[in-house]
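K.L.:
got a structure for you, letters missing:
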């Protein structure tokens, strides 16, 4: 009875507090599912079930690939291909994010060096970093410096993407670590820019190299007048600060044409290409561009 009451309490908290929930068999199933998936995730690295996909970042005026974003996927033996939204939160809760994040960084750096050895490497490769990696993973800076040195990564070739919420959460405790990241040889990008509640002062206080406009605004173009206005303001702010911008989740030519007219020349999304395995990304890089009917 106490266990069931505890599960109902946690459900009430998850749904926003100031409410009550009754216990149901569904909660028991969720607990068993959580426990099973946690154990399977811990074994996924040893079983080589994780894989990196790469999504191109494309310059509109030329169709040239100017960067790639590395995105982790889990080839689950029973569930098939799982996207990060389904297992990264679990990894953060259980501490598995530390070995998982280190694996992603090492594999991405290794792949970047392989492309550079072939003479086809993009100007930069972006890697997502969660707040948990910076807050609970001891030795994050040391691991970053070691991987950059091991794979002979040049300054700015690896870019760490942090959301606004991650930036706000980590700068309160680990602001000095973020300030040291560029000195280690990596650059910093703010992902989902415009959706968080961080102070704009962070843009001047920390060495931010790029902003990635949040997909909710891009998807609202051209129907949503507010999305258009907010996007223009963010692009204007970035120009004033001398910060480069990438538009995420571009899906149509109309969206892309608006972004170009507003001054954003680099896009990423299904309009150009979905995230692909390294072999397919290598084909893109050999051509030097992504071929779409509109480019």
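P.N.:
Perfect, I can see it now. Only a predicted model underlies this, so the values are computations on that prediction, with no experimental measurement involved.

K.L.:
going forward, measure contacts and count neighbours with C-alpha atoms only.
P.N.:
Noted.

K.L.:
Now for residue 177: which residues touch it?
P.N.:
By CA atoms under 8 Å, 6 or more residues apart in numbering, the residues touching residue 177 are residue 141.

K.L.:
element containing it, please.
P.N.:
helix 164-184 (DSSP states H and E).

K.L.:
Included below, for side-by-side comparison, is a second structure:
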């Protein structure tokens, strides 16, 4: 062998040896990683199987519960004879034995033994108690159904405890699986780093092809390492790994198999998380309606109570029971009944607010938790009432199922709660009592557990109904209160709407005006007041001694915010022939400042017609001089609460002085309402207030009683006859 050959062997020998060693180590590492992946995959599969078995127990016992309930109902109504009851008893006993064997297998599995801290023993004990009572219940059906029902209720208590232990085991299994996944991920990452370091060493030692191969291998390993990091940190049920999938399709040998193992591991994690999501769904959601179940409702109710304690707000619990559902379910079958419940669940879910909860409790009974309500009981009840009305309107829509139309109504019970800690079960019982009261009083209605709140709402509904009739039957009338100048000469009147009920007599405006504001009745009432006042102005315009009189008309926010309000005023002035300069519209501070630019635009348009404006109850809001000087106002009206004590209260006196000075600075007339004594009038006159309104001059009175207080009217013919020649 010549020197060149020896030198070549000398140079290439160590490189080949190093390359062989590196390949052997690489092969061993890859093989070890593959084995780890396979072990993890097998363990993950076993874990998922155990978790699936645990999640299925609630469903299996639910089916047994349903069969027991069917047997009990059959025994009570006599539709099942003793032989049939015995057969059902035997079938239930067999099902319980089979389920007991599954539970025994579960609690003795290695994963449960490793992860459990006593829940498995409790699970077995509660199941045995549950099985004993259910067997006793079905065994006693043919003898005494009431005894059977008692046994069944005791069995249900153990079923609830069993469900808690089953849920606890599920959580422990999930935690154990997560710990195992984390450990496997760390092992895989550590081995991947070792293989990567070996690849880097090979890159330095090998030339040419060795460098290229090592670079290629290191890139693949980086993809695998990134995939492992993604698997460890991603909590989604679907985890995309496009680079590893490409490596699995294109790669050959150990890298391709390793990529396949990573993908298999990913699939196992996805199955685990899907199983966890399924277990959570079964534990907290109703399988038929997909709404939260009773357990979730109780959790949300507890959170709502805690929220009331923090924010000093109120909440409410509602129970809704469908009227006549059993009749439809029995006549048309369970399939139609289930579809009907699903439709109802969808409608109810759409009516509640984002922070509220609606749940299906059992059968055709639904529960609501309404949070963040008004701290005042009456206002909170009104908010709940709006939601109830929306629910009733939604349920009132016909439901079309398999070519047939169904109509459904509901009876609803409501109870309010506040920051005072109350029992969850007590709140549900209160709502249930109110719901049964609604059923007993005719169904298709709602009742509050608090009798005072219920009476208030019923009175409100009755008053609103009467008010609608009052508008239709023209029971409303206008009263007028005088407005005088410094010499007590009448300059005009304020129009005040009054309601004379045929049975109740005079109804206070404090009762029906807020009710009209809440409903749509304020619009026709406001238009009627405007039209009646303008008709009176037209009559006075034909009488020279009264042509200078004005009428102030209060305008509500809803009325003023109508898009065609200006056109309405223009049309009323044209139809009645009233002089626009004699009409004075009184606006509140809150109305004027709600949308300043739009308000000014409307006021300027009406001002161009000749209509004047007064700001009512000035001083009670938060008016800014910046806005006041831009508003086309003619008058400021001092609120009567400031006038009442101006002679005895220095604070009120200063406020009134400031308002009068502000009005004079803005070149506005100032009128004070609520003037009852000459001392008050003298004080106001001394400060520069030149117009007054109050009981000192007249109470509000109908037009017939107002006539003697006005300047005597003279017809145009009489005026011509008395004119000097």
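P.N.:
Done, it's in. These numbers were taken from a predicted model, which means no experiment stands behind them.

K.L.:
State the number of residues packed around residue 166 of the second structure.
P.N.:
Number of residues near residue 166 of the second structure (other CA atoms under 10 Å) recorded here: 24.

K.L.:
and it, how far is that from residue 173 of the second structure?
P.N.:
10 Å (CA to CA, to the nearest Å).

K.L.:
likewise residue 92 of the second structure?
P.N.:
29 Å.

K.L.:
was I right about residue 108 of the first structure contacting residue 72?
P.N.:
No - counting by CA atoms under 8 Å, residue 108 of the first structure stays clear of residue 72, with 9.9 Å between them.

K.L.:
Show me which of these two is the more surrounded one.
P.N.:
residue 108 (26 against 23).

K.L.:
corresponding residue for the more buried one in the second structure?
P.N.:
Per TM-score structural alignment, the equivalent position to residue 108 of the first structure in the second structure is residue 533.

K.L.:
I'd guess its match is in a strand, am I close?
P.N.:
No - judged by DSSP: H, G, I helix; E, B strand; the rest coil, residue 533 of the second structure forms no part of a strand; its state is helix.

K.L.:
for it, what are its contacts?
P.N.:
Contacts of residue 533 of the second structure (CA under 8 Å, 6+ apart): 495, 551, 553.

K.L.:
Now with 10 Å, please.
P.N.:
478, 480, 494-496, 527, 550-553, 572, 576, 578, 583 (CA atoms under 10 Å, 6 or more residues apart in numbering).

K.L.:
Next: residue 209 of the first structure.
P.N.:
156, 159-160, 182, 187-190, 203, 242-245.

K.L.:
what's the answer for residue 103 of the first structure, then?
P.N.:
So residue 103 of the first structure contacts 45, 50-52, 72, 97, 109 (CA under 10 Å, 6+ apart).

K.L.:
That one sits in which helix or strand?
P.N.:
According to DSSP H and E, residue 103 of the first structure maps onto helix 97-117.

K.L.:
Would you write a PyMOL line that selects the buried entries of the contacts of residue 209 of the first structure?
P.N.:
Typed into PyMOL, the line below selects the buried ones among the contacts of residue 209 of the first structure, using 16 or more other CA atoms under 10 Å:
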select buried, resi 156+159+160+182+187+188+189+190+203+243+244+245
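
K.L.:
So which of the contacts of residue 209 of the first structure belong to strands?
P.N.:
Here DSSP state E is the test, and the contacts of residue 209 of the first structure give 159-160, 187-190, 244-245 as lying in strands.

K.L.:
Turn those into CSV, including distance to residue 235 of the first structure.
P.N.:
Listed next are these as CSV, based on distance: CA to CA, whole Å:
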residue, distance to residue 235 of the first structure
159, 20
160, 21
187, 20
188, 18
189, 15
190, 14
244, 9
245, 7
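
K.L.:
So which residues of the stretch 451-600 of the second structure form helices?
P.N.:
451-472, 509-518, 522-541, 557-560, 565-576, 589-594, 596-609 (DSSP state H, counting those that start in this stretch).

K.L.:
which outside residues touch the first one?
P.N.:
Residues from elsewhere that reach helix 451-472 of the second structure, judged by CA under 10 Å, 6+ apart: 377-378, 380-382, 385, 414-416, 434, 446-448, 473-476, 499-502, 507, 511-513, 515-516, 519-521, 524-525, 528.

K.L.:
Recalculate using a threshold of 6 Å.
P.N.:
residue 448 (CA atoms under 6 Å, 6 or more residues apart in numbering).

K.L.:
and that helix, how far from the first structure on average?
P.N.:
Helix 451-472 of the second structure: mean distance to aligned residues in the first structure after superposition is 1.4 Å, counting by mean CA distance after the TM-score superposition for the first structure.

K.L.:
Single out the most deeply packed of the helices of the stretch 451-600 of the second structure.
P.N.:
Of these, the one with the most neighbours on average (mean count of other CA atoms under 10 Å) is helix 522-541, at a mean of 20.

K.L.:
so how far does that one sit from its counterpart in the first structure?
P.N.:
Mean for helix 522-541 of the second structure is 0.8 Å (mean CA distance after the TM-score superposition for the first structure).

K.L.:
so that helix versus helix 565-576, what angle?
P.N.:
Here the directions of helix 522-541 of the second structure and helix 565-576 differ by 40 degrees (axes from the mean of the first three to the mean of the last three CA atoms, to 10 degrees).

K.L.:
Could you pick out the longest strand of the second structure?
P.N.:
Max-length strand for the second structure by DSSP E is strand 490-501.

K.L.:
what's the matching range in the first structure for it?
P.N.:
The aligned range for strand 490-501 of the second structure is 65-76, by TM-score structural alignment.

K.L.:
Same question for stretch 39-59 of the second structure.
P.N.:
So stretch 39-59 of the second structure sits over no part of the first structure, by TM-score structural alignment.

K.L.:
Please apply the same query to stretch 133-150 of the second structure.
P.N.:
So in the first structure, there is no equivalent range for stretch 133-150 of the second structure, judged by TM-score structural alignment.

K.L.:
from the chain's centre, how far out does that stretch sit?
P.N.:
The chain centre lies 43 Å from the centre of stretch 133-150 of the second structure; the measure is CA atoms, centre = their mean, to the nearest Å.

K.L.:
what sits against residue 486 of the second structure?
P.N.:
residue 690.

K.L.:
for the one 4 residues further on, same thing?
P.N.:
Contacts for residue 490 of the second structure were tallied using CA under 6 Å, 6+ apart; they are 483-484.

K.L.:
switch the cut-off to 8 Å
P.N.:
So residue 490 of the second structure contacts 482-484, 549, 710-711 (CA under 8 Å, 6+ apart).
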